[in-house]
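**Student:** No sequence on hand, only this structure:
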């Protein structure tokens, strides 16, 4: 599948998540502990007919994985939310970061469009700095707190399914910056979520997100 994606997307180099380039953005985890979580998402969640569905927390998911060693070692026993995003997205649209790591368990194959917080230049970001990574089915990754990321991109007609594990409260409520403190404070958008929008992403424009991404709104074809 990766070679086909590379042929279909000459506008951007697509790396494997197992390539050394990924080490700037995160690390691949041992997926064997996540078998019950993967089966739950396969059997008890669906991909919407259009768009994405993001659920920040579903208690049943926490019941399956909260005691895993990989969860303990990644987050150090802070309260967590166990959610998922399923959908049909194909474009960059925005980039976000959290003041914490994030675990993604990719139930289906997908592509992530990533960048580093240091790539933000004077409160703007150019999409040419984005790096694309293909992630195979049943792969778990940690995404570092310094990594800019957003929705996965589908690589099949059936869309994607991906578990999302974060400190509890992340993405749950809209908040805005207070004053001028912090280099990236103006991008505060939701609880523990700082977001840079692409102006073509009109839904976020309507929600008053700052359109700080310049350049192409990268699309992944398959």
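**Tutor:** Sure thing, it's come through. Just so it is clear, the structure is predicted and the values come from calculations on it, not from any experiment.
**Student:** can we go C-alpha only for contacts and neighbour counts from here?
**Tutor:** Noted.
**Student:** Would you mind pulling up the elements that the longest helix seen in the chain packs against?
**Tutor:** Counting by DSSP state H, the longest helix found in the chain is helix 35-44. If you count contacts as 3 or more C-alpha pairs under 8 Å, 6 or more residues apart in numbering; DSSP states H and E, helix 35-44 packs onto helix 59-65.
**Student:** next one: the very next helix or strand once past the helix it packs on to chain centre, how far?
**Tutor:** Once the chain leaves helix 59-65, the next helix or strand it forms, by DSSP states H and E, is helix 69-75. Distance of helix 69-75 from its chain centroid, counting by C-alpha atoms, centre = their mean, to the nearest Å, is 19 Å.
**Student:** Now do the buried residues in helix 69-75.
**Tutor:** The neighbour-count criterion (16 or more other C-alpha atoms under 10 Å) identifies 70-71, 75 as the buried residues of helix 69-75.
**Student:** Look up how far residue 51 lies from the nearest residue to residue 159 once chain neighbours are set aside.
**Tutor:** Distances taken as C-alpha to C-alpha, 6 or more residues apart in numbering place residue 88 nearest to residue 159, at 4.8 Å, with adjacent residues excluded. As defined by C-alpha to C-alpha, to the nearest Å, residue 88 lies at a distance of 5 Å from residue 51.
**Student:** For those two, indicate the residue with more neighbours.
**Tutor:** More neighbours surround residue 88 than the other of residue 88 and residue 51, with 23 against 13 (other C-alpha atoms under 10 Å).
**Student:** Use this one as the comparison:
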């Protein structure tokens, strides 16, 4: 699959999930069987549902969730577990959170990643992005200083991932809660967007210069 993706996306390079380049952004977590997440995720991931469901109680009841909680968060933090699902094939924007995010690839997907340290004056150049292929079943911790957004699909079928974050992350803000920062978009979510992003219509800050990276499917 990775070879085919790279052939389809030249000159863009999509790196493997075990590449040393990934160390700048996060780590792959081995030894946790997340197969118990497949049914709850795919049952909720229907086309009429939102592309992102912040928290699903049935996911938090699973053994694999408890294992991830202990491995990544020390088993002491209040967490949420939801799904990100859909037909996305573009970068559109970049976000970051305070606290690690765990992504469980229910299907194959591609992540487009960057570093917070490269944001200057609420602006970031998309030429700094790196792309990584996550095979189905991969469990990855994204560090809190990693820029990311929704994964991209690899085929004409939708992608599906489980997303674990500190509780409350991505909760919509009331007007009274919004600080002066232009990039603070939802609770524990700082977001900058490309001008082509649909989020611009919802008030997201346009701060990405360069190409709106697209992943061509195979």
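**Tutor:** Good, I have the coordinates. Computed from a predicted model, the values in this text were never measured in an experiment.
**Student:** Alignment lookup: the residue nearest to residue 159 of the first structure to the second structure.
**Tutor:** Alignment note (TM-score structural alignment): residue 88 of the first structure maps to residue 87 of the second structure.
**Student:** Surely its match and residue 160 touch.
**Tutor:** No. Residue 87 of the second structure lies out of contact with residue 160 (C-alpha atoms under 8 Å); the separation is 9.2 Å.
**Student:** what separates the residue nearest to residue 159 of the first structure from residue 156 of the first structure, distance-wise?
**Tutor:** 9 Å.
**Student:** ditto for residue 61 of the first structure
**Tutor:** In terms of C-alpha to C-alpha, residue 61 of the first structure sits 25 Å off from residue 156 of the first structure.
**Student:** Comparing these two, which residue is more hemmed in?
**Tutor:** residue 61 (20 against 14).
**Student:** excluding its backbone neighbours, what's nearest the most centrally placed residue in the first structure?
**Tutor:** Nearest to the mean C-alpha position of the first structure, counting by C-alpha atoms, centre = their mean, stands residue 150 at 4.2 Å. Of all residues not flanking residue 150 of the first structure in the chain, residue 95 sits nearest, at 5.0 Å (C-alpha to C-alpha, 6+ apart).
**Student:** ok, the one you found touching residue 201?
**Tutor:** No. Residue 95 of the first structure lies out of contact with residue 201 (C-alpha under 8 Å); the separation is 11.1 Å.
**Student:** So which of those two has more stuff around it?
**Tutor:** It is residue 95, of residue 95 of the first structure and residue 201, that has more neighbours when counted by other C-alpha under 10 Å, with 24 against 16.
**Student:** check contacts around that one.
**Tutor:** 148-150, 195-197 (C-alpha atoms under 8 Å, 6 or more residues apart in numbering).
**Student:** now do residue 99 of the second structure
**Tutor:** Shown in contact with residue 99 of the second structure (C-alpha under 8 Å, 6+ apart): 143-144, 165-166.
**Student:** Could you give me the PyMOL selection string for whichever of these are buried?
**Tutor:** A single PyMOL command selects the buried members of these (16+ other C-alpha under 10 Å):
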select buried, resi 143+144+165+166
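**Student:** From the contacts of residue 99 of the second structure, pick the one nearest residue 43 of the second structure.
**Tutor:** residue 165 (20.7 Å; C-alpha to C-alpha).
**Student:** what's the burial count for the closest residue to that closest one other than its chain neighbours?
**Tutor:** Once flanking residues are discounted, residue 165 of the second structure sits nearest to residue 101: 5.0 Å by C-alpha to C-alpha, 6+ apart. Residues near residue 101 of the second structure, counting by other C-alpha under 10 Å, number 22.
**Student:** Pretty sure residue 101 of the second structure sits against residue 147.
**Tutor:** No. Using C-alpha under 8 Å, residue 101 of the second structure makes no contact with residue 147, being 10.9 Å away.
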